[in-house]
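K.L.:
quick one: sequence plus predicted model below, questions after.
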Amino acid sequence: MKKHVIIIMLLSVAVMYSQKKKNGTVYIEHPAIEIVEAMQQADIAGDVDKVASYLADDFMSVSGTTRNKNAKGTNKEQFLKWVENKTKWTAYASLTRHGEAYPDAIEYKDGKTWVQTWNYLKGVHDATGVKIEMPLHNLYRLNADNKIELEIYYSYPVGQDIRAGFTERTNGTIYNEHPHINKVRRMMAAFENMDLEKAYSYFDENCSFSSLEMPVGESMDLDEVKESHKGFYDKFEISSIDVVGYPDLLHYEIGGNDMTVQSWWNFRLIRKSDKKKIIMPAMYTHDFNDDGKVVRSIGYFSTKVLDAK
């Protein structure tokens, strides 16, 4: 029985290995790679004549992600027109290999040579200011004359963002009077009058607090803010907190129906150590939840003014 098992195992291994069939060779260095990368850089530079010199007369460029069964792709003439036009609306364009990726050239047994590339495109759309930063994956097929006859591209459709930049659309409603604005005003009045229990009552217990002076991604919870405020009150007396202009409530359409109050204030302070009067400008954004509590507070101010001589 053991002998039979060994024979079966050997046959299985033989079957697995017999299923392999070589269909070409992959190269990390190849003239076709040089041709493709030279064409790509000429494309980015907008050098139409140089790009044309690398393309076959019957060149076609097609999307590898389109679901349009009738898509015919882009021919050489159309592609060159695209190369010419995009330099007119793209600034700071660059194309590099993506990270540690590198292109491959594959010579298939049928005589065709393919090059596959992984790149990273950067630039700015001049008219809309849309920042273009995206990975690109392309396949290129070369003919017997070492001309590129086919390009298949796989990329994020950044054109959607650019097209959106040419239209006007609203993203909600701005209020200059709203119950949430009233809450912010009452909150600041409570801080001015040191009614801290009332002031903190407007915040959700899980509220996050951050400011311009904190590292990106860091925040404090309500208890940490209360402790931080104690140190401030030990050193400064609040004469008044005066609104600058008027607060706005932004009720967004995009992003989950969020409501944010943004407000501007002048903190009129007296430094207890030397009775120095200081004015500290500040801007705040307060995000409200469905229960009418503040769930995120961001402060934009500089505490360096508190060290004024």
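P.N.:
Cool, got the structure. This one's a predicted model, so the numbers in the text were calculated from it and none came from an experiment.
K.L.:
rest of the way, CA atoms for contacts and neighbours
P.N.:
Noted.
K.L.:
in whichever helix or strand Ala93 is part of, what's buried?
P.N.:
Per DSSP states H and E: Ala93 is located in strand 90-97. By neighbour count with 16 or more other CA atoms under 10 Å, strand 90-97 contains the buried residues 90-91, 93, 95, 97.
K.L.:
and Met194, which of the three is it?
P.N.:
Following DSSP: H, G, I helix; E, B strand; the rest coil, the label given to Met194 is coil.
K.L.:
run a quick neighbour tally on it.
P.N.:
14 (other CA atoms under 10 Å).
K.L.:
surely Arg271 touches Ile279?
P.N.:
No: applying CA atoms under 8 Å, one finds Arg271 not in contact with Ile279, separated by 10.6 Å.
K.L.:
tell me which of the two has more neighbours.
P.N.:
Neighbours per residue (other CA under 10 Å) separate Arg271 from Ile279, with Arg271 holding more: 19 against 16.
K.L.:
how about the contacts made by the more buried one?
P.N.:
Going by CA atoms under 8 Å, 6 or more residues apart in numbering, Arg271 touches 235-237, 277-278.
K.L.:
now the residues you listed as CSV including neighbour count, secondary structure and distance to Arg185?
P.N.:
Output for the contacts of Arg271, formatted as CSV (neighbours: other CA atoms under 10 Å; DSSP: H, G, I helix; E, B strand; the rest coil; distance: CA to CA, whole Å):
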residue, neighbour count, secondary structure, distance to Arg185
Lys235, 13, helix, 24
Phe236, 19, strand, 21
Glu237, 17, strand, 19
Lys277, 16, strand, 23
Ile278, 20, strand, 21
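K.L.:
ok, second structure coming up, stack it against the first:
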Amino acid sequence: MKKLLVMLFMLVTCSVFAQVEKNGTIYKKHPYITIVTNSTALFVKQDWVGLAKVYADTAKFYDPSSPRKQTLADEKKAWADIAARWTNIKVVQVGYPDGLAYDKDPFTVQSWWKVTAVNKKTKKTATFEMVQFDMFNKAGKIGTEVSYYDLTPLMNAAK
């Protein structure tokens, strides 16, 4: 019986210590989360100058609409194209963003959005959900932005 109790104690002790290791911290509120939320508001207002200021000059962008990473200059052209082809753009936050402070990686804000826009030519509405990951550099600027969304609603609204 004594061996059984010792063995049980050892198993419980090991399982407790095995769960102590952390990879970082998740934040519900953080200044970088505010930057991402504000950048979305700037996008909706089409304040491209203000929006560009939250990104590093060397920022890289990844999304399903482009087969390769985009630079800030490429992204500015994409913003102008969006303004030329779409109107009544609405972006609604879904849930709340998470600030991910990993031990060995850049601080990342993970956010979820519901986007609605009307195609100027066809007058059709596109609605889709998007998840976005914004990774910040040491200067507090967004250095990498990765967005995932389904292009189908946009393509259908453009037809």
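P.N.:
Perfect, I can see it now. Because the structure is a prediction, the values reported are computed rather than measured.
K.L.:
report the TM-score for the pair.
P.N.:
Put the two chains on top of each other and the TM-score (TM-score structural alignment, normalised by the length of structure 2) is 0.81; 139 aligned residues with a CA RMSD of 1.5 Å.
K.L.:
picking that back up, so where is the strand holding Ala93 of structure 1 in structure 2?
P.N.:
Mapping strand 90-97 of structure 1 onto structure 2 (TM-score structural alignment) gives no aligned residues.
K.L.:
check which element follows that strand along the chain.
P.N.:
strand 104-108.
K.L.:
so the helix or strand following that next one corresponds to what in structure 2?
P.N.:
Following strand 104-108 of structure 1 in sequence order, the next helix or strand is strand 113-125 (DSSP H and E). Per TM-score structural alignment, strand 113-125 of structure 1 has no counterpart in structure 2.
K.L.:
for the helix or strand that strand 113-125 of structure 1 is followed by, packing partners?
P.N.:
Using DSSP H and E, the helix or strand that follows strand 113-125 of structure 1 towards the C-terminus is strand 131-142. The elements that strand 131-142 of structure 1 packs onto, with contact taken as 3 or more CA pairs under 8 Å, 6 or more residues apart in numbering; DSSP states H and E, are strand 113-125, strand 148-155.
K.L.:
closest one to Glu224 of structure 1 among those strands?
P.N.:
strand 113-125 (41.1 Å; CA to CA).
K.L.:
okay, the angle between the closest one and strand 90-97?
P.N.:
150 degrees (axes from the mean of the first three to the mean of the last three CA atoms, to 10 degrees).
K.L.:
for strand 113-125 of structure 1, packing partners?
P.N.:
If you count contacts as 3+ CA pairs under 8 Å, 6+ apart, strand 113-125 of structure 1 packs onto helix 31-45, strand 90-97, strand 104-108, strand 131-142.
K.L.:
quick one: which of the ones you listed is nearest Leu11 of structure 1?
P.N.:
Short answer: strand 104-108, nearest of those by CA to CA, at 30.0 Å.
K.L.:
what about the one residue sitting closest to the centre of structure 1, distance to Trp114 of structure 1?
P.N.:
Nearest to the mean C-alpha position of structure 1, by CA atoms, centre = their mean, lies Glu133 at 8.2 Å. Separation of Glu133 of structure 1 from Trp114 of structure 1 (CA to CA, to the nearest Å) stands at 26 Å.
K.L.:
just Ile181 of structure 1 next, same as before
P.N.:
Applying CA to CA, the value for Ile181 of structure 1 to Trp114 of structure 1 is 62 Å.
K.L.:
rewinding a little: now the helices and strands packed on strand 131-142 of structure 1 in CSV, with distance to Val83 of structure 1?
P.N.:
CSV is the format used below for those (distance: least, CA to CA, whole Å):
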stretch, distance to Val83 of structure 1
strand 113-125, 15
strand 148-155, 14
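K.L.:
ok, which of those comes nearest Tyr175 of structure 1?
P.N.:
strand 113-125 (32.5 Å).
K.L.:
show residues contacting the closest one.
P.N.:
Contact with strand 113-125 of structure 1 is made by 32-33, 36, 89-98, 101-108, 130-143, 162, as judged by CA under 8 Å, 6+ apart.
K.L.:
which of those are buried?
P.N.:
Neighbour-count burial (16+ other CA under 10 Å) applied to the contacts of strand 113-125 of structure 1 gives 32-33, 36, 90-91, 93, 95, 97-98, 103-107, 130-142, 162.
K.L.:
secondary structure class of Lys104 of structure 2, three-state.
P.N.:
Three-state call for Lys104 of structure 2 (three-state DSSP): coil.
K.L.:
now the strands for structure 2?
P.N.:
Secondary structure of structure 2, counting by DSSP state E: strands at 24-27, 55-62, 70-71, 86-93, 98-102, 108-119, 125-136, 142-149.
K.L.:
need those strands in TSV (columns: distance to Trp48 of structure 2).
P.N.:
Formatted as TSV, the strands of structure 2 follow (distance: least, CA to CA, whole Å):
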stretch	distance to Trp48 of structure 2
strand 24-27	28
strand 55-62	11
strand 70-71	15
strand 86-93	14
strand 98-102	24
strand 108-119	17
strand 125-136	17
strand 142-149	15
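K.L.:
thanks a lot, see you next time.
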